[in-house]
Each structure stands twice: as C-alpha cells, then as structure tokens.
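Q: Output the structure for:
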Amino acid sequence: MTKNSIALRSVSAAAIVGLTLGMSPMALAQDVTPSTPVVVSTIDRAEGTLTIHKYGNPTSTGTPTGNIQDPAPDGTPLKDVVFTATEIELLDANGNVIKAGTNEWLAAAQGLTPATVQKWITDKKARLADSSTTMTTLASGDTDPVTLKIGAYLVKETTPAPGYTPAADFIAFLPMTNTTADDPRTKEVETATQGESWNYNVHAYPKNYSKTQPVKEVEDKGQHTSGTYKYDITTKVRQVEDGKKLSYYWIEDTLDAKNLDVKNAIISVTVDDEAVTKDVDYTLTKVDATGNFVVKFTAEGLKKLNNQNTVVVHVEAVKTTNAEVVPNEAREWEPSNPTNDMDFEGGTPGNPDPSTESYTAPPVFTYSSGVEFLKVDGNRKGLEGAEFKVFESAPGAKDCSALDVKTAKAIDLNGAEAGGDVFVSGQDGKVSITGLHVNDFANNGPVAEDDRTRYCLVETKAPKGKELLAEPIDFQLLASGETQNVTRDIVTRSFTKNTDGTVVENPPTVETKSYTVPVYKLASVKVGANDGEVINLDDTTPQLPLTGGAGIGVLAAIGAALVGAGAWFARRNSKKA
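A: Below you'll find the predicted structure:
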C-alpha cells in the first residue's frame, strides 16, 4: 500500500460518519458506470465528480448514501438554483495543509460538519480555499457533474428558486464509501461487498421546501369608531427535517397606537386550530406606546412546530379615534435552515440570525369617513339644536325606505350610548359626523355594489318652530378616485452575531412607512335647493283649528246664542198661531 492510499476497512466508517454529520439535509448516490475490475479498497484517484439534484417539496426522502436515488424524489424539479462548492483545507498543528486522501487527512476530518466549519477556521484547524466552483441546476433539477479534486467541500445554496427555502449547507466528501453491496462500483471486484469500495461520483439531493408567506387579515365590516377590529396573522411553519427543530419562531406586529386601544388589546395564539398557552408555549411582549408586540415561542412551544403547522395570532383592538386610515402589517421570524439540534428539554430558544430573512405580510387597511352639512331655514340661515341619529341599511338596499327606526339600532360612535349617538347642529347649523366605516371597502377588500350598505340620517328632533324631516336621508361613503400618502411608525428589529456564534438583539428602532391609499371625502347631503344644506320648514301647527282655550269659548258662546235666539223665535210664532 502506498503512503497516499487508505485502507478502506480501517477508515471507511470515519468517512461515513463525516458524511452523516455533514449531509443530514440531503441524500447521496453514485452513477451507474461499468468499469474494468480493479482493487477498490484504497483511494487511488486524484479526482471525483459531484452532481446535485434539486427537487422542491418532496414528500419522501432517502437516506444519504451518495447513490443515485431510484426512483428519483417525487418533488418538483427546480431550475436555475445555484450552488457553490468550496474546498475545506484541513491543517495540522503547524498550520500546514494536510494532503487530502491520506489517513492523516481522514482522521483530521472527524467531527467536521457545516456547523463546526467556522469554529475550525477560527481555531486554525481548517481554512477555505481561495476559489469556489459554481453549479447551476438545469430544467431537470440536476446540475451537470462537476470534476473536483479529492477532498471535503462546503456546499452552499447561494441562489434558491423563487419562493423556496434554501437548503442547509452541507459537506460533500470526495470520495465516499459505497454503502450498498449491490452498488455498481462493487462489481469492479467480484468479491466486493458493502463497504469495500470507494464512490468517486457522488450525488447529492439537498431538499427545498417552498416558503408560504405570512398573511394578515382584518375583520372590520360595520365597525366604526368605538368598534372592534379583529386581526388574524396567519403563518405557515416551513418543513423541518426529521430529528431537527426550529431554534426560534417569532411573530411580530405593530398596531396603530394612535388610533387603537393597544393597552386593552386581546391577543391569543393557536397552532393548527388548537389554542396554545401564554408563558408556557409562547411569551408575549407588548409595548403600548408604540403598539408593537412580539409572540416568541418557547422551547416547549417549538416542539409543536415541525411539519408545516399553521400558526394564527388573533388580535382584537377597539378603534378610539375618527381617523380616516388605519394600516397594519405583521412580520414572521423563522430560521431559513431549520437544522438546529439544541436540547429542547432545557435549552432556551435563541434570537433570529442576522443573515436570516424575515417575512412581512402585506399590509391591511381600514378606511373611515363621514358626512357634513348645514341645517338651515327657508332663508338659508343656520338652525341650532336639530338632533340626528345615523342608521345603517341592510346590504344591497337602494334607499332607506325599508328602515324601521322603532326597531333598528342607531350607530354608536363613542361606545357609551345604548340608543346610539345623537348629533346636534351647532349655532351655525353645522352637523359633522365622522368615524363611519366606508361602504365600498371592508375586511381589506372591495365590496360589490350590490352588497353595499347605505347610511340613513334620521332627524329625531327639529329646531324650535320647525318641522321634522318627513323621511331619512340616505348617503354612502365611497372612494373619490383620488389618492393620498399616509405615514405610520413601524417598529423594526435588527440582530448582531458575535464571534462566538451567539446572536444578540439590538435596541428596536422606529421606521416611518408611507402608504398610498384612496381618498374618502366627507359625503354631502341635500334637502332643498342647495347642496350640503338640509332645510327645515316652519312648523305648520298654527294653521290647524284650535282645540281649546279662549278662542273656542267665544265660538261656543256665539253658537249657544244662536240656538237660544232660534228657540225664542219659535215660541213667539207658536203663540201668534
């Protein structure tokens, strides 16, 4: 045996161990290539090949062997996924590179995994080669075989397929020990059995799973000022490898602290429709001043997140102002490579790695507006003291003719009036009502015209000396076609990774975000000849016959006199006869 060859039986187990540690997120295989029989128990080549096969969302996976999987994984072939393979040069105590393919090299590789590479570099036990080899998948999901010299290679997925989680880093050893007795390479020697040959044509199957983006929903239909907005933040945990767990999982939101009652907001969490327990499965940190809150899963809670679970954070908050726009968005923090092996019996989940992308749900919006008009007399003079209530029609109503004010519930904008708010005209006759939910947009989506409600303005008390309005005035709050920019302060987080690998959270900062939104102008109503004016007629009661008092007494006296005179003339005529 030459100095540069390795006796397979004595070291093959080490190679397999190195593969297992470095290749946990993948499966490996070898090409079916007939060759001339040779002695295959020693490393006798200077080069080998590496081929990567990329499939998205596989439902089943094989054991890492280095062999071609037959049949191939049942996932979707992913094209244009880019990998880089960089040789890990192992160093001796003097800092010299150990020749790959030797007993010394293989012994030095014990314990080498993707997780330990950086520490080995820091400890001067290894270094990365100056150059890397790039590999790109074709439409089949496979890369072309790339020829590499014998050694250990750190393989990184640098450009994942859009919408997919990048595979975890792995280490590919060239060559690898064949692990099956019927492997084609074992046929080079008729007596070869499992573990007696080297595989120089290694195949890797790093797995990719598509990442479902978080979704924010709002239920706000029919909710005005003092009403309750209900938010659902729905996230989907990525597929986690068997035997692995997430090292952290956060869901963050910034409620509109200027317009919502953040202090008394109700927050609950479910996993796959099952309620989880605060301070057992997750912790909740809430800052009322900024509206920011973070749900962080504990070690106990992380045990429940491993197989594309659906997590929902439900929030209920009361609107406290008449603001026109209430935007809201949420964020999910999750490891991009869920391969953590921490002890979840006693370990503490860490902070998000600064290199890991967070996922922001598209914002949701709630819009409010109102109505404004002048209460005037026939001379367009403002009338003080007119009282109104606002009702909402059934969806699809064309007017307010079906409204029954005796049974309908008036809108309450301050949360204190059981019978609904009363809006009173001022000295100038002005009536301003704001904080009503718009009619053409609800639950963060447009409302079809046939499904829209209408508002019904009912005068419940007329000014002194004036007539009540005979019927409700209907109006709708619809987008004007114009847009405007609104800003909201959003809390943002950042993290720093220390040289020892620990991650610390930096102090949160506030980012002002701008949103382009539709303009909802105040509605205008009209009773009479002029827009924006509601005229009251003079009270017509004085024109009716009186029902008592001095006037009727006079009439009664005159009537009695006439009756008496008639009786006197009747008696006189009777005597003459």
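
Q: Please make it C-alpha for all contacts and neighbour counts, starting now.
A: Noted.

Q: Name the surrounding residues that touch the host helix or strand of residue 171.
A: Residue 171 belongs to strand 170-174 when assigned by DSSP states H and E. Outside strand 170-174, the residues within contact range by CA atoms under 8 Å, 6 or more residues apart in numbering are 15, 18-19, 22-26, 47-49, 113-114, 148-156, 199-202.

Q: Buried ones among those residues?
A: By neighbour count, with 16 or more other CA atoms under 10 Å, the contacts of strand 170-174 hold 15, 18-19, 22-26, 48-49, 113-114, 148-156, 199-202 as buried.

Q: Also this sequence, please, to line up against the first:
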Amino acid sequence: MFTTSNKLVRKGMALAAALGMSALGLVAIGAPGASAAPAIDSDKDFTISVEPQVGETGVTADGKSGKFEESKKLPSGTFKLEKGDYDVTTTTGYNAATTATVATFKAKNPAEEWTKDLETDGKTSFIVKPGLYRLTQTKAPSGFKAAIPSLILIPMTDPETGNWMNTVTVYPKNGSAGKITKKDITAKDQVVKPGAEMTFEIDSPIPTLTQTGDKFKTYKVTDTPSGPLKVDKANSQIKKVVIVDGADETALEATDYTVIESPYGIQLTSAGLAKLDGKQGKILRVTLTGKVAPKDDAVWTQEANNWSIKNKATYNYESEKGEGGGSETGDKDQPNIPMAKLKVNNKDNQTGINDKGAVFDIYACDSEATGDPSTKGDPVLTGLTAGQVSDEPLAAREGGLCVVQTKAPTGYEKGSSVVKVAFDKDTVKTAADANKAVEVDYQNTLKSSDILSKLPLTGGAGIALFLIVAAGLLGGAYYYARRNRVRA
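A: Next up, the predicted model:
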C-alpha cells in the first residue's frame, strides 16, 4: 500500500517526467518543470531503445515499447547519443533538464557520447545512467530525411503504473528526402570517345521542411564520376543552376552558390538558400560538363568492362532546426554508358580479304535518314585498316555507327555503300564484358578484273582497230586544218 505522501511523490515524478517529454516534443503538455527532487538512483542502468520508422509522423511517443511497425522499418541509419550536463538526482538539475530544448541543450564537457548503427531488425539501443540525453541521427539512408534531433530524459515514469521504466523506447521519424536523378544530355549526334566533352543534368528535390518556420541552413549537390569520366575543376564547368517549378525556371545567380571541388558540385550561399525557402517541394536543376579521359590515359589499358561512363549524383541539406538528409542516384537514375572498340572485317561473300589493305572511316549515322544508312558530320575514326581493332573506344549510341570505305582492297573496286553498325548499349556491353571489339563485315564483291574485262578495245585486234581509227581521225584533222589555211 502506498501512503498519501508516497502517492504524491510518485505523481510529482510522473508530472516531472511528462514535462520533460513535453520539452522533447514527445508529449503535448505545457506546464513548466518540477518542484521536488525525485528519488533517483544515479548508479542504476536504464536502456534507451531507438526504433526509427519511415514517415513524417507517427504515434504519440510516451516512452513505451510495442509501437514499432515492421513495414515501416528503416533499412539503415546511424544514431549518436550525447549526455547532457544535468544532474537529474538534484532538484535544480532535474528542473533544468525538464525545461531544456534541443537548441539550449548543454552537453557534458568532456563529452560523453556513443554512436551506433541500426541492426538488421531496424533497431539499436544504448545502456545509460540517469540524465538528459540528446539523440541525433548522423546518417540516414539515401532518399530519407534524417530524424529531427530529440531529447530523452532518463528515468521516465510509466504513465500507467507510476513506476520508472527500465527501458525507454523512442521512434524517430524518417520522412522522404525525395529522389535525385541524373541524365546524359550530350548532343545525340555526337559520338563520345576519348577526350570528348559530355553534358549532364542533375535534378535534386527541394524538400518540404517539417517544422513550422524552419529554413534551410545548407544545401549542396555533388557529382562522383567513375570509369573513364572526369568531373572536376580541370575538366568541368557548371553551366547553369535553376529552380524548376512546373514549366517555369528561375535561374540562380553566380552569387547564389559556390563551386566545390571534391567531389565536384555546388553549395548554396545564404542568398541561394533564401530562394529555396519559398520553393519547397520543387526541383533544383544543375547542368554541368565532364570529359572522357584522353587517349593516353591509363584507364584504356584496363579491360573493356571498366570503360563504362558512369557518374552518380548526391544532394544533402540541413535546416536551421536540425532537419537534414538527402539522397544518391541509384543505378537506374544515373548514366551508365558502355564503351568498346570497333573492328571492320573486309569480305568477299564468305571469304575474308582483310589482307588486301582496305581502309575505312567511321561516322555517326544520320538518325533522320530513311532507307539506306547515311553519315552525319565529320568522321569520328579515320584510317581504320580492315581486320584491325580501332585505337580508340567509342561510346554506345542508339543511332549506330556508319562505315565508309576510303581505300579499296587490292584487286577490288572501292565500295560505294555505307554499312551501319549496331552500337547500342546491349551490343557494346556484350562485347566489352567479353573484352572484345564490336565487329562488322564490309563486303567487296566487285573485282577490278571484272570491270576491265567488260571494257572494249583491250588488246590484239582491238588495239589495231584503235590505231586505224586514231590515224583516220588525225588525217581528217590535218585535211581540215590545211583547207582552212588555204582559204585564209
């Protein structure tokens, strides 16, 4: 049986704990701190169970377990717990703890803090002594906002039993940070090869901040290339930065962002951040360039399956009230363009005639052409000898490549046709994965001897007849010239 005095003490402790929860934003009561020192054992161990959930909102937190939803489990995440400089075993310290906020929280000095990753079950926990703690999510999975920092008062009273809870369970909320995408917008008629410049477009979301009156504190967009692509200060430019609102675009000025070098990208200045505040839920678009490694770069000595042009994009943000997060492009939301070399095999029907010395130039195919394939622009490879693999790889393009013969094989007439090579991503990747070149046949079936045999007056009686006719023509010319001279 509890005495009346004991009951009052327990009610006081419950109220103080509830007030602490209110300061943490975990419960909604609005009275200021406690007035009596609770009987708290400073050496007792308590457990803080961190069980984050996907979503902007959830059930009202009361420190009790049993509200975790498996379907809303976060795939990964890292949390940091910091102990505050509050002695909750004293009246003064307890009152200070119950009125603290995330912004006014005073961490212990020297620091007492712990960092843990989520386990496979989507949860983690900390064993702590009595005190006030600040919980911060230091890493959220791509595509999610980090949970808003919160304060946890230990111990806390179970509102149903009036006793201290040995385990206090919290459910940080991870809202969506949106999806960042990146695409290659290099001119479609350009064949990409070593040394070529490419252009990319990154669309990153401008998240809607959860807390009323919150503003952006930082926002940056970066690009991380791999394979032969170079995106850095020496090889790249930021072409433009715009806020996309439906069909409308608002260009950011040069003073709205700074260019960062590693990884390459932009970080908004205070002026740029102010423009984001009024465009929450819209898109920030960054257009930038990169270059494919030059012909002599060491990357081309690697196997062909390492030649794919790939580059992911990332965006991250923080708000003034502690919200943050970002996302990174996935495999389906970023460029991945395989490259391979080319080999033209010269043939006469089924017979190989690579040893006859034919030479070819390679062009982009005119994607607008109908009927027979035709070339577009200047050649991208010149002087490619039959049967030899090209010195330079070329990037896959849906329009294909076109082969033109510039020197006939010995004993054959020069080919007049343009031969199209399938050079799409699947074809190029299949060749690159096998560390081979994409191959195409160019047919020369018309031999020079066949043409010469059809010419008249070639040898024997033909030559004699030619000389007789020629003599007649010369005699006629002499007669007319003499007659004209006499008449003159």
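
Q: The strand holding residue 171 of structure 1 vs structure 2, average distance?
A: By mean CA distance after the TM-score superposition for structure 1, the fitted strand 170-174 of structure 1 averages 3.2 Å away from its aligned residues in structure 2.

Q: which is the next helix or strand following that strand?
A: Scanning forward in sequence from strand 170-174 of structure 1 by DSSP H and E, the next helix or strand is strand 176-177.

Q: what packs against that next one?
A: Applying 3 or more CA pairs under 8 Å, 6 or more residues apart in numbering; DSSP states H and E, we find strand 176-177 of structure 1 packed against helix 8-22, strand 198-199.

Q: Next SSE downstream of the shortest one?
A: Yep, that's strand 198-199 of structure 1 we're talking about. Helices and strands here follow DSSP H and E; after strand 198-199 of structure 1, the next one along the chain is strand 201-204.

Q: what sits up against whichever helix or strand comes after that next one?
A: Next in sequence after strand 201-204 of structure 1, counting helices and strands by DSSP H and E, comes strand 207-208. Identification of contacts with strand 207-208 of structure 1 by CA under 8 Å, 6+ apart yields 25-26, 54-58, 164-167.

Q: Could you work out the most separated pair of those residues?
A: Largest separation among the contacts of strand 207-208 of structure 1 by CA to CA: 26 and 164, giving 15.9 Å.

Q: List the buried residues in stretch 162-177 of structure 1.
A: 164-177.

Q: I'd like to know which of these is nearest to residue 445 of structure 1.
A: The closest of the buried residues of stretch 162-177 of structure 1, once distances to residue 445 of structure 1 are taken by CA to CA, is residue 164, at 27.9 Å.

Q: Next up, the contacts around residue 205 of structure 2.
A: With contacts defined as CA under 8 Å, 6+ apart, the neighbours of residue 205 of structure 2 are 177-180, 281-284.

Q: at 7 Å what do you get?
A: By CA atoms under 7 Å, 6 or more residues apart in numbering, the residues touching residue 205 of structure 2 are 178-180, 281-284.

Q: From residue 177 of structure 2, how far out is it?
A: Using CA to CA, to the nearest Å, residue 205 of structure 2 is found at 7 Å from residue 177 of structure 2.

Q: Tabulate the helices and strands packed on strand 176-177 of structure 1 (JSON lines), appending distance to residue 487 of structure 1.
A: Shown next, in JSON lines, are these (distance: least, CA to CA, whole Å):
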{"stretch": "helix 8-22", "distance to residue 487 of structure 1": "48"}
{"stretch": "strand 198-199", "distance to residue 487 of structure 1": "61"}
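
Q: Relative to residue 555 of structure 1, which of those is closest?
A: Set against residue 555 of structure 1 and scored by CA to CA, those come closest in helix 8-22, at 114.7 Å.

Q: got the contact list for the closest one?
A: Under CA under 7 Å, 6+ apart, the answer for helix 8-22 of structure 1 is 41-42, 110-114, 170-173, 176-177, 195-196.

Q: Quickly find the element holding the spatially closest residue to residue 261 of structure 1 that is not a sequence neighbour.
A: With CA to CA, 6 or more residues apart in numbering as the criterion, residue 261 of structure 1 has its nearest non-adjacent residue at 5.4 Å, and that residue is residue 318. Assigned by DSSP H and E, residue 318 of structure 1 belongs to strand 310-318.
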